[in-house]
Every structure is written in C-alpha cells, then in structure tokens.
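Novice: fold the following and give me the result.
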Amino acid sequence: MGGNLLKLLSRHLKTLAKLPPSKLTPHIPRVLALRSPTLREVDAHLTIIAGGTSPPFPFPTPDHYYEWARSDTHVDQIKVPFLALNAADDPIVRTLPVEAVVASKTVVLGVTPKGGHLGWFEGGSPWNRKQPPPRWVKKPVVEWVGATNEVLVEQRREVRDEWALDEESGFILEKDRRHIGFKVLDLDGIVVGTAGEAEGVLQGL
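Specialist: A predicted model of the protein is given here:
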C-alpha cells in the first residue's frame, strides 16, 4: 500500500514543485527514496503532515494520526442503517468494535475469515488489468442497499423533509444540523472494482 501511495505522489510532482515551500517540501525526496515502503513509513513522511487541514494536522507521529482517524470509537454515533464489512486477516484494521455493534440498533458488522484489506478477490489475479478478478464484496453491498431501501421506502418523504438546499453554497443540508450535508459534483463516473484507475474526482477509489 505504501508503494501505491508513492506512485500517486509521483504523478503530481510537477504540480507540487510549483507550490511555495512548506513543511511537506523536505519530506518529498525522503519518501521517494524509500524502497518498498510500508504504509506507516509513507504516513510518517506525508500523511501526518499534509493529510488534511490544520487543525488537526499535522500530527507528531503516525500513532497520533491513527488514534485520531480511528472510527471504531464512534459506532454509537451512527444513527442511520450502516453496513460494515471487514476481513479477519486485514493487515490494517486489527480491532473490531464488536460490543458497540451488538449494542447498536443501526449498525451491522460482517466479518469474513479472508479478504485482506479491501480485497475479497474471487479467483484470478488482482494484478491482471486486462481481466481483473471480480470482488465478492459487491454482492453483500447490493443486497444490503436493496433490503434497506425496501424497509425505508415508506419513510422517504419524512427523511426528505429533513433536508433543504442552501442556495448560496449549493449544498443539501440537514435543517437542524446545518454543518452536515452533501453536494453532487459529478454523475458521469462509475468505479468498477479494479478495472483500471479512476480519474478526476473519483481518483483513488
């Protein structure tokens, strides 16, 4: 995963070179000099420095960043139907919030014995771009969305009334919590598993 992040960084070196010097500047040649870097090594040079806005970035160490970014401590705050899938052999996610999920009325956690980190390939080779293997994860996600839609179909009008368009920003905002909202940027792109790399607003997905 660290290597993939470096490839993404390399594509934007010309753009980065045009920017004024920053705290990130001295770290770019250091991280590019790494050979087969781990994700933690890349995070130590890039993510903890330029992974987001300040505050809370930058972070002093990857561990501080991981503690801030973890989502397992916020399960009780999820108020809408939510499906979480994880593989027991995931090298990144080592702790699962089982007790919090059991106590939740909205969250379902599915755990598979194998699958890696966002993998779940069904046969073939993930490196074959001409014919990438299918991903099992599509099936449960489609089933979940369909089932959730059936359950909530009678509640659509009520949910719709809780949102309103902000004319100035173009965002659809919750009426009672106006810091929560969304805005449609593009309706043309579709991410299809590992079949090539997405561009534009979908890059990285």
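
Novice: C-alpha only now, for contacts and for neighbours.
Specialist: OK.

Novice: chain neighbours aside, what residue packs nearest to Val107?
Specialist: Phe82 (4.8 Å; CA to CA, 6 or more residues apart in numbering).

Novice: number of nearby residues for the one you found?
Specialist: Phe82 has 15 neighbours, counted by other CA atoms under 10 Å.

Novice: likewise for the one 5 residues further on?
Specialist: Ala87 is flanked by 19 other residues according to other CA under 10 Å.

Novice: I'd assumed Leu109 was in contact with it.
Specialist: No: the criterion here is CA atoms under 8 Å, and Ala87 misses it with Leu109 at 10.6 Å.

Novice: which secondary structure elements does the host helix or strand of Leu85 contact?
Specialist: Using DSSP states H and E, Leu85 maps to strand 82-87. Here strand 82-87 touches strand 107-112, going by 3 or more CA pairs under 8 Å, 6 or more residues apart in numbering; DSSP states H and E.

Novice: and the next helix or strand past the strand it packs on?
Specialist: Taking DSSP H and E, what comes next after strand 107-112 is helix 138-152.

Novice: buried residues of that following helix, list them for me.
Specialist: Trp144 (16 or more other CA atoms under 10 Å).

Novice: what is the subsequent helix or strand relative to it?
Specialist: Next helix or strand after helix 138-152 toward the C-terminus (DSSP H and E): helix 156-160.

Novice: and the next helix or strand past that following helix?
Specialist: strand 163-165.

Novice: thinking again about what came up before, would you mind measuring from the residue nearest to Val107 to Val145?
Specialist: 10 Å (CA to CA, to the nearest Å).

Novice: next: Leu39.
Specialist: In terms of CA to CA, Leu39 sits 32 Å off from Val145.

Novice: Leu16 too?
Specialist: 40 Å.

Novice: give me the number of residues near Glu41?
Specialist: 15.

Novice: give me the helices and strands touching the strand or helix carrying it, please.
Specialist: Secondary structure assignment for Glu41, by DSSP H and E: helix 39-42. On a contact count with 3+ CA pairs under 8 Å, 6+ apart, helix 39-42 meets helix 2-10.

Novice: structure for this one too, so we can compare:
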Amino acid sequence: MYYKTIVLLSIAGRPVSTYGTQMLLRDRYAQLWHDRHGVATVPLRYCNIYGMDVAGETLCGLPGTFVRQLTADGSITVFGDGRQTRDFVHVDDVVRATIGAATTRRVGKAYTVGSGESTSVRTVARLVRDHVDPSAEIDFDEEYDGAVRDSHADISNARAWLDFEPTRSIEGCLGDRIAGVSR
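Specialist: The predicted structure follows:
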C-alpha cells in the first residue's frame, strides 16, 4: 500500500519508512555534533540519483536498472502502477551541490539535493524503452508495502545557501546516455 500524501523531503520529524528514520537520525546526529562540539556538519539528503558511473560505461540509478532489465529480459518491470513519482537528480548536479556544501557558511543544517521536479516511474520506464527497444513491454508488478506514493524535493534551502541550481532534467539526459550504453 502506498502512502497517499506527497512527501516533501525538507520536512523531518515524522518519517514513514525505515529509510526516512535513518535520514532523520543522521540529520539529528549532525546537528548534535555541530551544537555540542562545534563540528561544521552539513548533511545532504540526496534524492534519486541517476547518471553515468565514474568510467562512463554504466548508467546508474533507476534508469540503469531499467536498461539492465530490458537488455537481459526484454522487458521492464515496474512495481505498482508506475504513476508514483520521484525527484530524480543527475549526478553532475549532486557534485555541484556537494561542492557548495563544502564551502557554505551555514553549517549544522541539512539540505535536500534534488531537481525540484517530480517524474513518474512510468515516464522513466517509457523513456528507457523508447530509446532501447520501443516494442518492449513494460510489466507492472505488485506494489510493495510501505512505499511512498509521491516525492518532491523542496530544494529552496540548497538554492539559497549552497548556490545550487539543478541544470539537468531526466528527460533531457537519458536519450543520449541510454543509446550509448544499450548498444
């Protein structure tokens, strides 16, 4: 069953998953070390990262998973109806935000790093399929219990304090990359 609300990743305090609880604890530990010991902590909450690996050979993240499924099995499997949304952020944008975190004067606070846009899992599956094998099937399997239905990152603090502005959209980035790794 999905949780029916959109989760704003900047809101902490009431996680609905084990992962969310881990994020909250990490943020609180960082705040504690900053407040009690003066350690300049800057926890970053990365959204769904995608992009090429260091060698430039493998597409990573959910798009990479779909490419691997398609090339191995001839189809893509999506859990749930595919209409659930995620905030996908390109690895190049993540690197820029991380550099911004290393140089910010506003320490002791957590920042969410995402694109600030929601994209459905079904859209990502279709983008991959259309670039690898347009005739391939997209199969839908049972949703898993406890999944968040929709997520959308509030990146306003990262924009303000890390001088962060995402420059890559998942729709714009996937075509060339998928074509290169799927052949």
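
Novice: could you get me the TM-score between them?
Specialist: With the length set by TM-score structural alignment, normalised by the length of the second structure, the two chains reach a TM-score of 0.26; 91 aligned residues with a CA RMSD of 5.8 Å.

Novice: ok so, going back, show me what counts as buried in the helix holding Glu41 of the first structure.
Specialist: Buried-residue list, helix 39-42 of the first structure, by 16+ other CA under 10 Å: 39-40, 42.

Novice: cool, and stretch 126-141 of the second structure?
Specialist: So stretch 126-141 of the second structure, judged by 16+ other CA under 10 Å, has buried residues 126-129, 131-133, 138.

Novice: now do the end-to-end distance for it.
Specialist: Span of stretch 126-141 of the second structure from end to end, CA to CA: 16 Å.

Novice: run through who's touching it.
Specialist: 63, 66-67, 70, 74-82, 125, 171, 174-175, 178-179, 182 (CA atoms under 8 Å, 6 or more residues apart in numbering).

Novice: among the residues you listed, which are in helices?
Specialist: 63, 66-67, 70, 125, 171, 174-175, 178-179, 182 (DSSP state H).

Novice: output the residues you listed as JSON lines; include the columns distance to Tyr3 of the second structure.
Specialist: Formatted as JSON lines, those follow (distance: CA to CA, whole Å):
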{"residue": "Pro63", "distance to Tyr3 of the second structure": "23"}
{"residue": "Phe66", "distance to Tyr3 of the second structure": "24"}
{"residue": "Val67", "distance to Tyr3 of the second structure": "28"}
{"residue": "Leu70", "distance to Tyr3 of the second structure": "29"}
{"residue": "Ala125", "distance to Tyr3 of the second structure": "22"}
{"residue": "Glu171", "distance to Tyr3 of the second structure": "26"}
{"residue": "Leu174", "distance to Tyr3 of the second structure": "28"}
{"residue": "Gly175", "distance to Tyr3 of the second structure": "31"}
{"residue": "Ile178", "distance to Tyr3 of the second structure": "31"}
{"residue": "Ala179", "distance to Tyr3 of the second structure": "35"}
{"residue": "Ser182", "distance to Tyr3 of the second structure": "34"}
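
Novice: going through these, which ones are buried?
Specialist: 63, 66-67, 70, 125, 174, 178, 182.

Novice: buried ones in the top helix by length along the second structure?
Specialist: Ordering each helix of the second structure by length in residues (DSSP H) puts helix 18-37 first. If you call a residue buried by 16+ other CA under 10 Å, then helix 18-37 of the second structure has these buried ones: 23-24, 26-28, 30-31, 34.

Novice: and for stretch 63-77 of the second structure?
Specialist: 63-64, 66-68, 70, 74-77.

Novice: can you redo these as CSV with distance to His152 of the second structure?
Specialist: Formatted as CSV, those follow (distance: CA to CA, whole Å):
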residue, distance to His152 of the second structure
Pro63, 18
Gly64, 21
Phe66, 21
Val67, 24
Arg68, 26
Leu70, 27
Gly74, 31
Ser75, 28
Ile76, 24
Thr77, 23
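
Novice: and of those residues, the nearest to Ala97 of the second structure?
Specialist: Proximity of those to Ala97 of the second structure (CA to CA) peaks at Pro63, which lies at 21.4 Å.

Novice: give me the distance between that closest one and Ala30 of the second structure.
Specialist: 31 Å.

Novice: same check on Ser182 of the second structure?
Specialist: 41 Å.

Novice: same question, Gly20 of the second structure
Specialist: Distance from Gly20 of the second structure to Ala30 of the second structure, by CA to CA: 15 Å.

Novice: do the same with Phe140 of the second structure
Specialist: 39 Å.

Novice: sorry, back to before: from the buried residues of stretch 126-141 of the second structure, which two are the most distant?
Specialist: Across these (CA to CA), the longest gap, 13.4 Å, separates His131 and Ile138.

Novice: so Ala72 of the second structure belongs to a helix, correct?
Specialist: Yes: assessed by DSSP: H, G, I helix; E, B strand; the rest coil, Ala72 of the second structure belongs to a helix.

Novice: quick one: contacts for it?
Specialist: Neighbours of Ala72 of the second structure in contact, by CA under 8 Å, 6+ apart: none.
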